[in-house]
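Enquirer: The following comprises the amino acid sequence and a computationally predicted model.
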Amino acid sequence: MTTTQTPATKRYLSFRRRRAARGLDETGDRGIVSAFDRRKPGVRVGIGGVHAFLVLGLVIAGLGPILWLAKSAVTPTQDTLTQPMALWPNGIDWANLSTAWNDIHIDQYFFNTVVIALGAWFFQLFVATTAGYALSVLRPKYAPILNGLVLATLFIPAVVLLVPLYLTIVNPPLFGRDFSLLNNYLAVWLPMAANAFNILIVKRFFDNLPREVFEAARTDGAGPFRMFWSIVLPMSKPILGVVSVFAVIAAWKDFLWPLLVLPNPAVQPLSVRLPAVQSQTELDVFLAALAISTIIPIAMFLVFQGVFLRSAGLGGAVKG
């Protein structure tokens, strides 16, 4: 049986055929340059040149300073001052690295920084996952109020809390007047643990987890702790990786707060000690110390880049 096409249908089909011939998609959407225009040699060359320029610019802006620092770390001071962009005009001085490691005691400050970063990572991950689990999965009656209070803390400038927080560290409540957390790594770990941003992004990730799994676990008799440890955490590896990278890098580069609560140089991290020794150190040795201090952040990004980039949109929850 044949069907008779109306004039309107014929016009629509003709319109669709013309769009298909021009390379437009089925939905009729197109970008700045259509698929038809992309087939033109001149347009292809122009777009390729723009892409190459953007990629080259990003590489120079992102990797340029790091590569220059790596080069200058093994370059004599005179060469860095007279020919800063030359590649070792008078040879490589590997002794800069050993001098920075031993004479400036970078090894000790490096260890202090690792301890601070690991502690900050543990406490931030612990608080973010447990708080996010309580607000998203357990959902007590007052959860909306708590969520609003956590969100409200993001609008408070950090400098406003600096003095009250310092006074709390100097004289913690419930411990007496003679007790102080100064020169104690807990003074850095505990304030970093109360990170509202981490709590909110973890809660948002937990909100997207399939509720059917939680109902099945409750039916099988799993309690809140068992469900958190055996179900929620294994399903949340992407967001745990994101929070881990944020926590470690934030602790690694923090300067002001460790300077205030860790006045003893023996327990200070690299971010505090390197500016303090700059005026007493040769330029080449100081640049070598800076290069050593960047090893952990770069290594963490290379190790976790896949997890971090996949989870950037926080949309990686398992579909039910």
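Expert: Nice, I can see it. Residues are numbered from 1 along each chain as shown.
Enquirer: Could you use CA atoms for every contact and neighbour count after this?
Expert: Noted.
Enquirer: In the helix or strand containing residue 11, which residues are buried?
Expert: Assigned by DSSP states H and E, residue 11 belongs to helix 7-21. By 16 or more other C-alpha atoms under 10 Å, the buried positions in helix 7-21 come out as residue 16.
Enquirer: C-terminal to that helix, which secondary structure element comes first?
Expert: Following helix 7-21 in sequence order, the next helix or strand is helix 35-38 (DSSP H and E).
Enquirer: putting a second one here so we can go through both:
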Amino acid sequence: MSAPLTTSPIREGMRGFLSRSRSLSLSKGGRRKANSIDDMAERTIISASERRRTGNRIGMSITHVFLFVTLVIAGLGPILWLAKSAITPTQDTIQQPFALWPNGMDWANLSTAWNDIHIDQYFFNTIVIALGAWFTQLFIATTAGYALSVLRPRYAPILNALVLATLFIPGIVLLVPLYLTIVNPPFLPDGANLLNNYLAVWLPMGANAFNILLVKRFFDNLPREVFEAAKTDGAGPFRLFWSVVLPMSKPILGVVSVFAIIAAWKDYLWPMLVLPNPVVQPLSVRLPAVQSQTELDVFLAALAIATLIPIAMFLLFQSVFLRSAGLGGAVKG
């Protein structure tokens, strides 16, 4: 009967030496890789040593200030001029368009635009149209993107190709058939139509292929491990969509929301066609219609009021564009 095998001290020592050597080489390789990454991150057009020179530093500072001032003037200049002209008399705006209130301010322009042009009514109509378009676009984009990216049925590539193909069709080509569909919609009694109905604006805006592909691309980058863990815990498709996917998708939801509301706020041609009754028309349709009958200062005040919502949307969602996709709350029940 043979004796049990035992490990010799020499073999144990060699094994420990090899393991320590391997860990040391790996740590050195990791440090070299990290140093190379840091070096690549620090490489710019102007090196750190050249940036410390007085002439280069002054030139870069002047360039930065010039670019900043140029961007501010190009981006905020028209908005600031409109805000100034909204409370400036007509003669001052025509004679001295860039002067800062040479004959004082006329705050009555805002109240006149609000009451006489009925900006309040058209403002409310625009908000209703924008909210409905926002809901339909967000609902269809998220559900379609979820089906194509997460559920992934067998025919998902075909659907994805069809959605992508619609981007190559000019919108003006679809104008006539879409209008005929609104005039004589399917599944409704003969003689019924959706003219002067906000559904005529909401439903076509909901079918936005760009938003669907945008959301699908975002869903493709979400970690599949979280989905598998949720399915293991017994989450169904609806639970997975509502409690896992949507909480992880706040950045893309904010982007789609901004796109949807601004597109609905500035749309002119389609609301003019399907909403011929002035009572239900938005600001984008009514303001050009009343321009010839309104004083310039009052009309500019009305335009300034119409820009409030887009500016508020930008200020509200500006952090969404810069914030990376947060995974907080993805597994909360």
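Expert: Looks like it came in fine. Everything numeric here is computed off the predicted structure, so don't read it as measured data.
Enquirer: Quantify their similarity with the TM-score.
Expert: Once superposed, the chains reach a TM-score of 0.88 (TM-score structural alignment, normalised by the length of the first structure), with 293 aligned residues with a C-alpha RMSD of 1.7 Å.
Enquirer: What lies in contact with the helix holding residue 11 of the first structure?
Expert: Residues from elsewhere that reach helix 7-21 of the first structure (C-alpha atoms under 8 Å, 6 or more residues apart in numbering): 25, 26, 28.
Enquirer: Return the closest of these with respect to residue 40 of the first structure.
Expert: residue 25 (17.6 Å; C-alpha to C-alpha).
Enquirer: Could you check how far the nearest residue to the closest one once chain neighbours are set aside is from residue 38 of the first structure?
Expert: Closest residue to residue 25 of the first structure apart from its sequence neighbours, by C-alpha to C-alpha, 6 or more residues apart in numbering: residue 19 at 7.8 Å. Computed as C-alpha to C-alpha, to the nearest Å, the residue 19 of the first structure to residue 38 of the first structure distance reads 15 Å.
Enquirer: Next: residue 264 of the first structure.
Expert: Following C-alpha to C-alpha, the distance that separates residue 264 of the first structure from residue 38 of the first structure is 63 Å.
Enquirer: who has more neighbours, these two?
Expert: Taking neighbours as other C-alpha atoms under 10 Å, residue 264 of the first structure and residue 38 compare with residue 38 leading, 15 against 12.
Enquirer: mind listing what the more buried one touches?
Expert: Applying C-alpha under 8 Å, 6+ apart to residue 38 of the first structure gives the contacts residue 44.
Enquirer: Now for residue 243 of the second structure, how many residues are close by?
Expert: Neighbours of residue 243 of the second structure (other C-alpha under 10 Å): 17.
Enquirer: hang on, isn't it packed against residue 330?
Expert: Yes - assessed by C-alpha atoms under 8 Å, residue 243 of the second structure is found in contact with residue 330 at 6.9 Å.
Enquirer: which neighbours do those two share?
Expert: Counting by C-alpha under 8 Å, 6+ apart, no residue touches both residue 243 of the second structure and residue 330.
Enquirer: Map residue 314 of the second structure across to the first structure for me.
Expert: In the first structure, the residue paired with residue 314 of the second structure is residue 301, using TM-score structural alignment.
Enquirer: Spatially nearest residue to that match, not counting backbone neighbours?
Expert: Distances taken as C-alpha to C-alpha, 6+ apart place residue 245 nearest to residue 301 of the first structure, at 7.5 Å, with adjacent residues excluded.
Enquirer: so what's that neighbour up against?
Expert: Going by C-alpha under 8 Å, 6+ apart, residue 245 of the first structure touches 300, 301, 304, 308.
Enquirer: Can you tell me the element the equivalent of it over in the second structure falls in?
Expert: Alignment note (TM-score structural alignment): residue 245 of the first structure maps to residue 258 of the second structure. Counting by DSSP H and E, the element that carries residue 258 of the second structure is helix 250-266.
Enquirer: which other helices and strands contact the next helix or strand after that helix?
Expert: Next helix or strand after helix 250-266 of the second structure toward the C-terminus (DSSP H and E): helix 269-274. Packing contacts for helix 269-274 of the second structure, counted by 3 or more C-alpha pairs under 8 Å, 6 or more residues apart in numbering; DSSP states H and E, involve helix 175-183, helix 199-206.
Enquirer: What is the neighbour count of the residue mapped onto residue 179 of the second structure from the first structure?
Expert: In the first structure, the residue matched to residue 179 of the second structure (TM-score structural alignment) is residue 166. Other residues within reach of residue 166 of the first structure, judged by other C-alpha under 10 Å, total 18.
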